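*Asks:* What shape does this take:
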Amino acid sequence: MPETILINDQGPIRYISLNRPQKLNALNKTLSDEISAALSQADNDPTIAVIVVSGEGRAFSAGADLSDMGETPTPREIADSINHSIAFYQQLVTLNTPMIAAVHGYALGGGCNLAISCDMVVAAENAIFGYPEVKLGMPAAGVAPPLVHQIGRKAAFELLTLCDNISAEQALNFGMINRIVARDALLNTATAMAEQLAGYDHNALWLTKQLIRRSADMPLPNALELGRDIALIADMYK
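*Replies:* Here you go, the predicted model:
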């Protein structure tokens, strides 16, 4: 039984809710490991078509739990922590199953990366996004690459170095999220989106996600060839 997350499978939708509300769902090793295990299990379950990630309490996730390493971490402990975080985010961006984040309250640092690594993000009006790492005296080592990849160098530089928290409206303008809704409509909206996705052919949905993810790093001619190959693969499933 997981200690730090809640898992609820409703038909083809898996709901994963971060459950350390007393810590604003700060990401420690146990929490990230349990999220990782729940994602892997869902990704290997052909009956699960969509994953919805949310947070219990007052926040989605306030970022890394710095108390994990104590007051004077050794260089080895710091390196292990960074490697663990990188492996976690690599899993997020290579997952096959479509993911929707339902964000309210704080989504900071690693918590912000967890949200934007999902394929779609629905944010409550009270959602606050930000990257405080540099302000805390740490390089934005684990969080910078996904953000740069998603919103571009200049916008990422602004968020990562000024360290200003931004509203849901600003996050929408940066291209970090898809929709803003009232707090009491957040999970219902994410569920409606998940149900719509789950109603489509699962192979078509899965292959389209692969095409979107892989073509983002390709020159257009190569991406078009990839689209052709994926169309041929899809035809094999019929």
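*Asks:* from here on, contacts and neighbour counts on C-alpha atoms
*Replies:* Will do.
*Asks:* so where's the longest helix in this structure?
*Replies:* If you go by DSSP state H, the chain has its longest helix at helix 75-94.
*Asks:* packing partners for whichever helix or strand comes after that one?
*Replies:* Downstream of helix 75-94, the first helix or strand assigned by DSSP states H and E is strand 99-103. When contacts are defined as 3 or more C-alpha pairs under 8 Å, 6 or more residues apart in numbering; DSSP states H and E, strand 99-103 packs onto strand 50-55, helix 110-116, strand 120-124, helix 186-198.
*Asks:* Here is a second sequence; please produce its structure as well for comparison:
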Amino acid sequence: MQCLKFQRLILKFGAVSCRSFASSTAEPLTIVKEEDGIRRITLNNPRKRNALSLNMLNTLKENISKDVDSEKLRVIVLSANGPVFSAGHDLKELMSFNDRSKHTEVFSLCSEVMELIQNVPVPVLCQVEGLATAAGCQLVATCDIAIASENATFCTPGVNVGLFCSTPAVALGRSVPKKLALEMLFTGEVISAQRALMHGLVSRVVPKDDLNKETDEMLKKICNNSRSVMALGKSTFYRQITKDTHSAYKDTSCVMVDNLGLKDGKEGLAAFNEKRKPTWGHTFE
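*Replies:* Modelled structure (predicted):
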């Protein structure tokens, strides 16, 4: 009932389609900061509960994909301003579209953004505070790593308003056991951060006051590793996870050989043997 009431609020006060800068005084839909190889993307539309409108999705696509092949970029972090991480699709926007082509555009673009997150060559981490619902929950499930505060909650309540969360189910069903996924999809009930952690929807749950510290520590560990080795490993992981065991081992055995041939692969083993810190080149040489 909690999530159903929330969705009704979205219908009443939900986001409408707007440009990133509808006027000279409008706030940007996202805030992007990049420093020391870390790109921080913050959803910045709390008044609309950070809904994934067409403009928000296009903005996220641009933010994530920009200079993604640069050796300077090491990791991407998604977070949000306000009490709601993301309310998912902008239901009011969907209701305002009168033709099927616009609906197709919304869901196709959302799927493109989700696939982009797993296809970029660097880890994508999300920092979750508050409620992540429907496509917002899908966004959490899609990221490589998710760190949540103790007060974070998750649900896929589309069924309660007549719009089953079929696309969120793709990411959700690949993150949690089938029976929990279907419970969430059939009832729309909210699950706690601890239950999300128990079943693999998030990686870690920490006290609210420790969320930034825990995230920064994770980012530091990631940035200490070779970009090229992580890129090879990430692409291989998502490719092999859908294969049968024999095919997965055949694929990954070849990748291990390729990894040994990388300059950073050789450097890492040499540094281990010589008991020193490796000096990464972050290239695919």
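*Asks:* Got a TM-score for the pair?
*Replies:* Comparison of the two superposed chains (TM-score structural alignment, normalised by the length of the first structure) gives a TM-score of 0.93, and 238 aligned residues with a C-alpha RMSD of 1.7 Å.
*Asks:* what do we get in the first structure for Val229 of the second structure?
*Replies:* Under the alignment (TM-score structural alignment), Val229 of the second structure pairs with Ala204 of the first structure.
*Asks:* swap in Cys254 of the second structure?
*Replies:* In the first structure, Cys254 of the second structure lines up with Asp229, judged by TM-score structural alignment.
*Asks:* And for Gly200 of the second structure?
*Replies:* Under the alignment (TM-score structural alignment), Gly200 of the second structure pairs with Gly175 in the first structure.
*Asks:* same question, Val84 of the second structure
*Replies:* Aligned counterpart of Val84 of the second structure in the first structure: Ala59 (TM-score structural alignment).
*Asks:* Next up, the contacts around the residue nearest to its match when sequence neighbours are not counted.
*Replies:* Of all residues not flanking Ala59 of the first structure in the chain, Gly105 sits nearest, at 4.2 Å (C-alpha to C-alpha, 6 or more residues apart in numbering). Contact analysis of Gly105 of the first structure by C-alpha atoms under 8 Å, 6 or more residues apart in numbering lists Arg58, Ala59, Phe60, Ala124, Asn126, Ala127, Ile128.
*Asks:* try Thr153 of the second structure
*Replies:* Gly130, Leu131, Ala132, Val190, Ile191, Ser192, Ala193.
*Asks:* quick one on the thing from earlier: may I ask which of the contacts of Gly105 of the first structure has the most neighbours?
*Replies:* With neighbours taken as other C-alpha atoms under 10 Å, the top of the contacts of Gly105 of the first structure is Phe60, carrying 34 neighbours.
*Asks:* Please tell me I have it right and that one contacts Lys23.
*Replies:* No: with contacts counted by C-alpha atoms under 8 Å, Phe60 of the first structure stays clear of Lys23, the gap being 10.7 Å.
*Asks:* Please work out how many residues are found near the match of Cys254 of the second structure.
*Replies:* Asp229 of the first structure: 13 neighbours (other C-alpha under 10 Å).
*Asks:* State the distance from it to Pro98 of the first structure.
*Replies:* 20 Å (C-alpha to C-alpha, to the nearest Å).
*Asks:* do Glu133 of the first structure as well
*Replies:* Taken as C-alpha to C-alpha, the span from Glu133 of the first structure to Pro98 of the first structure is 28 Å.
*Asks:* measure stretch 190-208 of the first structure end to end?
*Replies:* End-to-end distance for stretch 190-208 of the first structure, by C-alpha to C-alpha: 20 Å.
*Asks:* what's the offset of it from the middle of its chain?
*Replies:* A distance of 17 Å separates the centroid of the chain from that of stretch 190-208 of the first structure, by C-alpha atoms, centre = their mean, to the nearest Å.
*Asks:* swap in stretch 210-223 of the first structure?
*Replies:* 20 Å.
*Asks:* Equivalent analysis for stretch 103-113 of the first structure, please.
*Replies:* For stretch 103-113 of the first structure, the distance to the chain centre is 9 Å (C-alpha atoms, centre = their mean).
*Asks:* now swap in stretch 244-262 of the second structure and tell me
*Replies:* Distance of stretch 244-262 of the second structure from its chain centroid, counting by C-alpha atoms, centre = their mean, is 26 Å.
*Asks:* what ranges do the helices span in the second structure?
*Replies:* For the second structure, the helices defined by DSSP H occupy 2-13, 54-65, 91-96, 100-119, 135-142, 166-173, 178-187, 193-198, 211-223, 227-240, 245-261, 263-273.
*Asks:* closest to Ser20 of the second structure out of those?
*Replies:* Comparison of those against Ser20 of the second structure by C-alpha to C-alpha identifies helix 54-65 as nearest, at 6.6 Å.
*Asks:* who does the closest one touch, helix- and strand-wise?
*Replies:* Against helix 54-65 of the second structure (3+ C-alpha pairs under 8 Å, 6+ apart) you get strand 30-35, helix 100-119.
*Asks:* List the buried residues in stretch 91-110 of the second structure.
*Replies:* For stretch 91-110 of the second structure, the neighbour count (16 or more other C-alpha atoms under 10 Å) marks Leu91, Lys92, Glu93, Leu94, His103, Val106, Phe107, Leu109, Cys110 as buried.
*Asks:* could the residues you listed be laid out in a markdown table, adding distance to Arg40 of the second structure?
*Replies:* Output for those, formatted as a markdown table (distance: C-alpha to C-alpha, whole Å):
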| residue | distance to Arg40 of the second structure |
| --- | --- |
| Leu91 | 27 |
| Lys92 | 28 |
| Glu93 | 27 |
| Leu94 | 28 |
| His103 | 29 |
| Val106 | 24 |
| Phe107 | 25 |
| Leu109 | 21 |
| Cys110 | 20 |
